[in-house]
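> here you go, sequence then predicted model.
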Amino acid sequence: MRIVTPRLTLRPLTVEDATALVDLHADERVSRYTGAYSHERALVRLAAVEEQWRDRGYGLCAVELKATGEFLGRCGLNYWEQFDEVEAGWALRAAAWGHGYATEAARACVEWAAAALDVPYLTAMIHPGNTASARVAERLGFAPHREDVLFGAPVTVYVRPL
């Protein structure tokens, strides 16, 4: 699976992306909302992403600048068993912020989900204070729905009907 937008290419994340994932989350501006990754943790997470792609037909994607192939971050869909919900999520390098890339990538994932998945809605789990991600979610038609906890941290769960 590959999604191409005017400026970006999205492709499934694989264990070969471990170094890029570690580097993305090494920046505390990113990790304050998502946590940091050791190489070992990245490999475990990416193996789970590959498994989700294999078992469910969707998952997280690498976001690359179409013109250069530069890794900008990750975006895609993730099934959370504990909530029985599919989340649209995104995290980009700080250098890529402010260019509309997160909205462009997430919009492509939401549109793909609407066409390919049989679910009534998508969620976006956003940590308090992450106003940039909240703005992306709202641009895409998500609205705050409930407060919850993910990995021991509070999140606002935004919902977008499909």
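Good, I have the coordinates.

> going by C-alpha atoms from here, please, whenever you check contacts or count neighbours.
OK.

> ok, and what's touching stretch 65-77?
Outside stretch 65-77, the residues within contact range by CA atoms under 8 Å, 6 or more residues apart in numbering are 4, 6-10, 13, 20-21, 24, 58-64, 86-93, 96, 102, 105-106, 109.

> mark which of the residues you listed are buried, thanks.
Listed as buried from these are 8-10, 13, 20-21, 24, 58-64, 86-93, 102, 105-106, 109; burial here means 16 or more other CA atoms under 10 Å.

> those in strands, which ones?
Among the buried ones among the contacts of stretch 65-77, the members found in strands (DSSP state E) are 8-10, 60-64, 86-92.

> max-length helix in the protein?
Secondary structure of the chain per DSSP state H: the longest helix is helix 39-56.

> okay, the angle between it and strand 60-65?
Put simply, helix 39-56 runs at 110 degrees to strand 60-65, going by axes from the mean of the first three to the mean of the last three CA atoms, to 10 degrees.

> presented hereafter is structure B, for comparison with structure A:
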Amino acid sequence: MTLLVPEHIVTARLILRPFREEDWQDLHHYYSCAEATTFTVGRPLSEGETWRTLCGMIGHWSLRGYGPYAVEEKASGVVVGTVGFWYPNDWPGPEIKWALAPAYWGRGLASEAARAVHRVGLSHLPDIALISFIHAQNTASIRLARALGASLKREVEFRGANWHIYEHAKVPQ
């Protein structure tokens, strides 16, 4: 499949790039944390589950032509999480997702990466209405979605919980 978006995005502090197999160890800092996964996968993952999740994100690029990026901090070279495009078969639409390891929360890194991804989406996927699909109790992600200019479109029941669909603006924020 032809890629619909660039494979690399560079911001002031970050490199957004395709995942590599060895990234699973850094990514596991997110996926093994109960607090971090409460509103996403719902529980901490084992090392094997994190590796398989990484494989799914890599495969997403082949199936959709876009996907989640590894978020590498320039200063340290550490993969701090994932931000990018995500559209599993049971999702209500293509989304901009973000998930960083707790050690990197509160530094504005998710915002920096998500804004860059939003700009790429506007320029390379102009006909796709991008959303962010957020558990109703995930106040931090709701704040970020609103800061990115997204507005609440509707609420839905998903996997036994209330989720919000935020639609991203068609202009950069």
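In hand now; what should we look at? None of these values were measured; they are calculated from a predicted model.

> out of the ones in strands among the buried ones among the contacts of stretch 65-77 of structure 1, which one sits closest to Ala116 of structure 1?
Nearest to Ala116 of structure 1 among those: Val86, at 12.6 Å, using CA to CA.

> and the closest one, what's its match in structure 2?
If you follow Val86 of structure 1 across to structure 2 using TM-score structural alignment, you land on Pro94.

> what's the spacing between the residue nearest to that match when sequence neighbours are not counted and Glu47 of structure 2?
With sequence-adjacent residues excluded and distances taken as CA to CA, 6 or more residues apart in numbering, Pro94 of structure 2 is closest to Tyr87, at 4.6 Å. Per CA to CA, to the nearest Å, Tyr87 of structure 2 is found 23 Å from Glu47 of structure 2.

> who's more crowded, these two?
Legend: neighbour count by other CA atoms under 10 Å for Tyr87 of structure 2 and Glu47, higher for Tyr87 (19 against 16).

> tell me who's in contact with Ala153 of structure 1.
Here Ala153 of structure 1 is in contact with His127 (CA under 8 Å, 6+ apart).

> and it, what's its match in structure 2?
Taking TM-score structural alignment, the alignment pairs Ala153 of structure 1 with Ala161 from structure 2.

> can you tell me how far that match sits from Leu14 of structure 2?
Distance of Ala161 of structure 2 to Leu14 of structure 2, computed by CA to CA: 33 Å.
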